[in-house]
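Colleague: the following block contains a protein sequence and its predicted model.
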Amino acid sequence: MTTSDKEFKVNKTEQEWKEILTPEEFNVLFKHGTERAGTSPLDKEYGEGIYECAACGIPLFTSETKYNSGTGWPSFYKPIENAIETSVDRSLFMTRTEVHCSCCGGHLGHVFGDGPKPTGQRYCMNGVSLKFQPKGDK
């Protein structure tokens, strides 16, 4: 199962994903759902560490690039190199840039051009699509 015609490094069937993810994680990551703003505890997480893909576990963002965007979703100004891929999302009667995990293709959120310096980008991520690993863990 993929978000496009691309083969990803981690590629599972819908049933295999459903066996390892919660229903909400599966809906967001593989059905392009969105969690309600303000519902993720990761929005207010500011400890040092790494934010990983909830589906496959690859590192996506570091705590150094996280900031409070005021949107109610965890936001970052820069992903870890080669961690994400993007595609055009024309749902909801608008065109947005959708962000996917480069390893499994899971939907993470969207990126917008209204973020802080130095990149000017706001990677607005669904907290349910992420797992936080505090520095020193693992």
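Modeller: Arrived safely, thanks for sending.
Colleague: okay, CA-based contacts and neighbour counts for the rest of this
Modeller: OK.
Colleague: in the chain, which helix is the longest?
Modeller: Longest among the helix segments of the chain by residue count, using DSSP state H, is helix 23-31.
Colleague: go through that helix and flag the buried ones.
Modeller: Within helix 23-31, the residues scored as buried using 16 or more other CA atoms under 10 Å are E24, E25, F26, N27, V28, L29, F30.
Colleague: which secondary structure elements does it contact?
Modeller: Where contact means 3 or more CA pairs under 8 Å, 6 or more residues apart in numbering; DSSP states H and E, helix 23-31 is packed against strand 107-112.
Colleague: ok, back up a step: which of the buried residues of helix 23-31 sits closest to Q133?
Modeller: Proximity of the buried residues of helix 23-31 to Q133 (CA to CA) peaks at E25, which lies at 17.2 Å.
Colleague: any idea how far that closest one is from H100?
Modeller: 14 Å (CA to CA, to the nearest Å).
Colleague: can you tell me how far the closest residue to T62 other than its chain neighbours is from K131?
Modeller: By the measure of CA to CA, 6 or more residues apart in numbering, the closest residue to T62 outside its immediate chain neighbours is I50, 4.6 Å from it. Going from I50 to K131 by CA to CA gives 8 Å.
Colleague: so what's the residue count around Y123?
Modeller: Close neighbours of Y123, defined as other CA atoms under 10 Å, add up to 28.
Colleague: so it makes contact with F112?
Modeller: Yes. In this structure, Y123 is within contact of F112 by CA atoms under 8 Å, at 6.5 Å.
Colleague: about what we covered before: relative to helix 23-31, how tilted is the helix or strand following the longest helix of the chain?
Modeller: Sequence order places strand 49-53 as the next helix or strand after helix 23-31, per DSSP states H and E. Relative orientation of strand 49-53 and helix 23-31, computed by axes from the mean of the first three to the mean of the last three CA atoms, to 10 degrees: 70 degrees.
Colleague: structure B:
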Amino acid sequence: MKEEQNKEVKQQAKHLLADEVATMLMRSDAQTLHWQGTRADLMEALYLTYTSCRLIDDQGLYMTFSSIVQQACRKLNYRIPRNPREVAARAMRRKGFKARPFLDRYAMLVNRNPSCKPFEDQIQMG
């Protein structure tokens, strides 16, 4: 029962995260944005957005992971890692007390305060 509830909370958090990423990608290029979090957190968030199948390109197809990474890194003035998929995979395998996957931390923060936006909080404007 508790595990089912945990899965549902994580799934909800994943959809909220995808919505936050979509909002960031739709911002105008006139706004200068900078990513303040870790590279692993950014790539994990983008990969989770990709797997949620919530972003659609101009042709009506689901966006590829590489196109999401390219657009997000361009918007956030962030250098694209050589292998973004590997960075995301390593980030999602994090274990331990201090280094938890981004989705776990995101779900915990959103569950505690539904109005917070943990992804957006990692973005500095200006």
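Modeller: Arrived safely, thanks for sending. Since we're looking at a predicted model, the values are computed, not measured.
Colleague: what's the TM-score here?
Modeller: Scored against TM-score structural alignment, normalised by the length of structure 2, the superposed chains reach a TM-score of 0.28; 67 aligned residues with a CA RMSD of 5.3 Å.
Colleague: was I right about F26 of structure 1 contacting K18?
Modeller: Yes. Judged on CA under 8 Å, F26 of structure 1 makes contact with K18 at a distance of 6.3 Å.
Colleague: and the gap between M92 of structure 2 and Q70 of structure 2?
Modeller: According to CA to CA, M92 of structure 2 and Q70 of structure 2 sit 20 Å apart.
Colleague: tell me which of the two has more neighbours.
Modeller: M92 (21 against 16).
Colleague: hmm, that one is touching E44, no?
Modeller: Yes. The pair M92 of structure 2 / E44 is scored as a contact, 6.6 Å apart, by CA under 8 Å.
Colleague: need the overlap of contacts for those two.
Modeller: Here M92 of structure 2 and E44 share the contacting residues F102, scored by CA atoms under 8 Å, 6 or more residues apart in numbering.
Colleague: first vs last residue of stretch 49-67 of structure 2, how far apart are they?
Modeller: First-to-last residue span, stretch 49-67 of structure 2, CA to CA: 12 Å.
Colleague: what is the neighbour count of T97 of structure 1?
Modeller: Neighbours around T97 of structure 1, by other CA under 10 Å: 17.
Colleague: what does the strand or helix carrying it rub up against?
Modeller: Assigned by DSSP H and E, T97 of structure 1 falls within strand 96-101. Residues outside strand 96-101 of structure 1 that contact it (CA under 8 Å, 6+ apart): 53, 60, 83-90, 106-112, 123.
Colleague: which stretches of structure 2 form helices?
Modeller: Per DSSP H, structure 2 carries helices over the ranges 2-26, 39-52, 65-75, 84-92, 102-112.
Colleague: enumerate the positions of the longest one that are buried.
Modeller: Read that as helix 2-26 of structure 2. 9-10, 13-22, 24-25.
Colleague: ditto for the last one
Modeller: For helix 102-112 of structure 2, the buried set under the neighbour-count rule, 16+ other CA under 10 Å, comprises F102, L103, Y106, A107, L109, V110.
Colleague: now, which of these sits nearest P84 of structure 2?
Modeller: Nearest to P84 of structure 2 among the buried residues of helix 102-112 of structure 2: F102, at 15.2 Å, using CA to CA.
Colleague: ok, the closest one - contacts?
Modeller: By CA under 8 Å, 6+ apart, F102 of structure 2 lies in contact with D41, E44, A45, A91, M92.
Colleague: now the closest residue to D104 of structure 2 other than its chain neighbours: how far from A89 of structure 2?
Modeller: Nearest residue to D104 of structure 2, sequence neighbours excluded (CA to CA, 6+ apart): K10, at 7.2 Å. According to CA to CA, K10 of structure 2 and A89 of structure 2 sit 17 Å apart.
Colleague: the residue nearest to T62 of structure 1 is in contact with L130, isn't it?
Modeller: No. Contact criterion CA under 8 Å: I50 of structure 1 and L130 do not qualify, at 9.6 Å.
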